[in-house]
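Visitor: How does the following fold in three dimensions:
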Amino acid sequence: MNSALIRQRLKPWMLPIAMLGGILFHNFIDMIAFVAPYLIFIMLLITFCKVKPHEFRVTRLSGLLIVVQILGSVLAYLALLPFSRELAEGAFICIFCPTATAAPVITGMLGGSIPRLATFSIVSNVSVAVLAPVLFTLMGSEADLSFFESLTIIATRVVPLIILPLFTALAMLKYIPKVHGKIASHQSVSFYIWAVSLFIVVGRAVSFIMAEPAEMIPEMLWLAGISLIACCAQFYIGRRIGRRCGDRIAGAQGLGQKNTVLAIWMALTYLHPIVSVAPAAYVAWQNTINSAQLYFKSRKGTVCL
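Guide: Presented below is the predicted three-dimensional model:
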């Protein structure tokens, strides 16, 4: 059995293995967590090298997805607020959270449009950076920060992870096209980098949950349940919107695959700390769906949601 065949058979199981590893070794994640932003940068650089500048266009798909992301999060919050503020905040953060910086990678593997998803990823993350301070203030943020302090902190954590790899890829295309082409021809490397990133993110999420006291378990289960509903609903709605706009995969990944690391940080910074359980659980839900999609695509050549 040659190495290419081994990789092909192992690939559908890489994400579950990474998730299981993160769960088992979560106590050691802090030792390597610092490399996560660098892994995301490299992963996005590889992905963006496959995209031509003229392919970045804000389309109807981006417009519809951002409306669902922003309006849906507010409506979910208002609907659950009479029952529980923590559950309302959990639903809000799972929907309001921007598209994962790694979403273009998974979209490309599933056969969707990387340019469409990369464009929406920028729209989604910049929208959150601008709107988050306003919405968190209206919700009664736990953080004692001014509007401009909140805007600066969120923007500096989100925007560089997307903008810098994009600008680097465009600069390489112009000044060192041979290197750019070499990177563009090795897209499969980004998948394995994503698996390592997932190992780190899952480990950190498990650590967040384990740190909560035992008496909070019932509420944590409710938050995990709200997170599951939000995850499935967003993949489904995104898929429906994407089908109407000519790319169901980009639609589903754009709305369903979230930047959970940022979501956990925002929950801990601006909301009640227990709310961080919702995006922590979202890590498991979205990557279970991604693993299933990659498995079915590798086995049958189709994407199943």
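
Visitor: drop to CA atoms for contacts and neighbour counts, all remaining ones
Guide: Will do.

Visitor: Report the distance from the host helix or strand of residue 283 to the chain centre.
Guide: Counting by DSSP states H and E, the element that carries residue 283 is helix 277-300. Centroid displacement of helix 277-300 relative to its chain, using CA atoms, centre = their mean, to the nearest Å, is 11 Å.

Visitor: Which elements pack onto that helix?
Guide: helix 3-24, helix 85-96, helix 103-110, helix 188-210, helix 217-244, helix 260-270 (3 or more CA pairs under 8 Å, 6 or more residues apart in numbering; DSSP states H and E).

Visitor: let's go with 6 Å and repeat that
Guide: Using 3 or more CA pairs under 6 Å, 6 or more residues apart in numbering; DSSP states H and E as the contact criterion, the elements in contact with helix 277-300 are helix 3-24, helix 217-244.

Visitor: ends of stretch 263-279, how far apart?
Guide: Taking CA to CA, to the nearest Å, stretch 263-279 runs 6 Å from one end to the other.

Visitor: buried ones in it?
Guide: Neighbour-count burial for stretch 263-279, with 16 or more other CA atoms under 10 Å as criterion, is recorded at 263-264, 266-279.

Visitor: for stretch 81-97, same thing?
Guide: Under the neighbour-count criterion of 16+ other CA under 10 Å, stretch 81-97 has 85-97 buried.

Visitor: Out of these, which two sit at the greatest distance?
Guide: The span of the buried residues of stretch 81-97, defined through CA to CA, is set by 85 and 97 at 17.6 Å.

Visitor: ok, the closest residue to residue 198 other than its chain neighbours - how many residues close by?
Guide: Nearest non-adjacent residue to residue 198, counting by CA to CA, 6 or more residues apart in numbering: residue 18, 6.2 Å away. Each residue near residue 18 was counted by other CA atoms under 10 Å, and the total is 23.

Visitor: Highest mean neighbour count out of the helices and strands packed on helix 277-300?
Guide: Comparing those by mean neighbour count (mean count of other CA atoms under 10 Å), helix 217-244 comes out on top with a mean of 20.

Visitor: to compare against the first, here's another:
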Amino acid sequence: MKMSILRQRLKPWMLPIAMLAGMVFHDFMGRIEFIAPYLIFIMLFITFCRVKPHEFRITRLSWGLLSVQILGAIAVYFCLLPLSPDIAQGTFICVFCPTATAAPVITGMLGGSVPRLATFSIISNVTVAILAPILFTLMGTEADITFMDSLTTISMKVMPLIILPLILALLLLKVAPKVHRAVAERQAISFYIWAVSLFIVVGRAVSFIMDEPAAAVPEMILLAIFLGIVCCGQFWIGRKIGHRCGDKIAGAQGLGQKNTVLAIWMALTYLNPVSSVAPAAYVAWQNTINSAQLYFKAKRDAKNASAES
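Guide: The predicted structure follows:
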């Protein structure tokens, strides 16, 4: 069997296997989680090599997704507050937190507009960095951290991971266009790096949830159910907004795929620690959806490749 055919047949199964392996070997994630930011950096660099500078534009899609991200989070919080403050806070943080840094990578794999999603990712993260201290203060949290400290910490956690790969890709386009073109033509590498990243992220999420006390299990289950509804809802709403603006995939990934690592940090810093289980559960939901989308796309690609050969 040719290696290319073998890869096509294995590709649909790689992400489900990575998620399952992360669950099984979650105890070992603490030893290798330090490489996750580097993997995301490499994925973004490869993805941004597909993008030309003039393609970065703020469009109706950016404003539509951002309005749902901010106003939707506030609405969800007040709707769930009578039920439980912890559930309200946990659900709020998973709507409010910005687009994942890896979202442009998945968007590119699924055939969406990388420039549109990359532009929104930057806007989304900058907006959260500015609004988070204000909104959490209004929610009555008693975090021992100043506005400027919070703004600086969030910015330092997120922005370098987005901006530096973009600068490096644009610089490479200027000084070594042939190398830039060679990187841009090897987008498939991102898929395999994403599988390794998924293995680590799912493993860390499982470890995080298992470290919670047994008394918190009923509330954790309820949180997980709410987060499943919210996650599916965000992908669906994002897809609808994207459809109106000409890119369903970018819309769905922009609103549905969240920076859960940052969300966990914000929950632990500002909110009741129990609410930090919500973004940990969101990891499983969003990556199940992403894996399913990539699985079916890989199946279609493999079928098309077989038909052409």
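
Visitor: Drop the TM-score for these two in here.
Guide: TM-score of the superposed chains, computed with TM-score structural alignment, normalised by the length of structure 1, equals 0.96; 301 aligned residues with a CA RMSD of 1.1 Å.

Visitor: mean deviation of the helix holding residue 283 of structure 1 from structure 2?
Guide: Superposing on structure 2 and averaging over aligned pairs (mean CA distance after the TM-score superposition for structure 1), helix 277-300 of structure 1 comes out at 1.4 Å.

Visitor: which outside residues touch that helix?
Guide: For helix 277-300 of structure 1, the external contacting residues (CA atoms under 6 Å, 6 or more residues apart in numbering) are 12, 15, 90, 94, 205, 223, 224, 227, 260, 264, 303, 304.

Visitor: ok, 8 Å please
Guide: Helix 277-300 of structure 1 has contacts (CA atoms under 8 Å, 6 or more residues apart in numbering) with 12-13, 15-16, 19, 90-91, 93-94, 106, 109-110, 201-202, 205-206, 208-209, 220, 223-224, 226-228, 231, 256-258, 260, 263-264, 302-305.

Visitor: Likewise for stretch 95-102 of structure 1?
Guide: Counting by CA under 8 Å, 6+ apart, 40, 43-44, 69-70, 72-73, 120-121, 124-125, 128, 161-162, 194, 230, 234, 253-260, 262-263 sit against stretch 95-102 of structure 1.

Visitor: What is the neighbour count of whatever residue of structure 1 lines up with residue 287 of structure 2?
Guide: Superposed on structure 1 with TM-score structural alignment, residue 287 of structure 2 falls opposite residue 287. By the criterion of other CA under 10 Å, residue 287 of structure 1 has 18 neighbours.

Visitor: One more: the one 5 residues further on?
Guide: Counted with other CA under 10 Å, the burial measure for residue 292 of structure 1 works out to 19 neighbours.

Visitor: got it, and the one 3 residues further on?
Guide: One way to gauge burial is a neighbour count; for residue 295 of structure 1, by other CA under 10 Å, it gives 22.

Visitor: what do you get for the one 5 residues further on?
Guide: Residue 300 of structure 1: 10 surrounding residues under other CA under 10 Å.

Visitor: What's residue 262 of structure 1 aligned with over in structure 2?
Guide: Using TM-score structural alignment, residue 262 of structure 1 sits opposite residue 262 in structure 2.

Visitor: List the contacts of that match.
Guide: Per CA under 8 Å, 6+ apart, neighbours of residue 262 of structure 2: 97, 154, 157, 158.

Visitor: Could you find the closest non-adjacent residue to the most centrally placed residue in structure 2?
Guide: By CA atoms, centre = their mean, structure 2 has its centre lying nearest to residue 100, at 2.9 Å. Spatial nearest neighbour of residue 100 of structure 2, chain neighbours left out: residue 259 (3.9 Å); criterion: CA to CA, 6+ apart.

Visitor: My read is that residue 49 of structure 1 contacts residue 183, right?
Guide: Yes. Assessed by CA atoms under 8 Å, residue 49 of structure 1 is found in contact with residue 183 at 6.7 Å.

Visitor: which of the two has more neighbours?
Guide: A count of neighbours by other CA under 10 Å puts residue 49 above the other of residue 49 of structure 1 and residue 183, at 26 against 19.

Visitor: Could you check how far the more buried one is from residue 117 of structure 1?
Guide: 14 Å.

Visitor: List the contacts of residue 271 of structure 1.
Guide: Residue 271 of structure 1 makes contacts with 89, 136, 141, 142, 143, as judged by CA under 8 Å, 6+ apart.

Visitor: Grab the nearest non-local neighbour of the third one.
Guide: Going back to what we said before, that points to residue 141 of structure 1. Spatial nearest neighbour of residue 141 of structure 1, excluding adjacent residues (CA to CA, 6+ apart): residue 270 at 4.9 Å.

Visitor: Having no further points to raise, I will conclude here.
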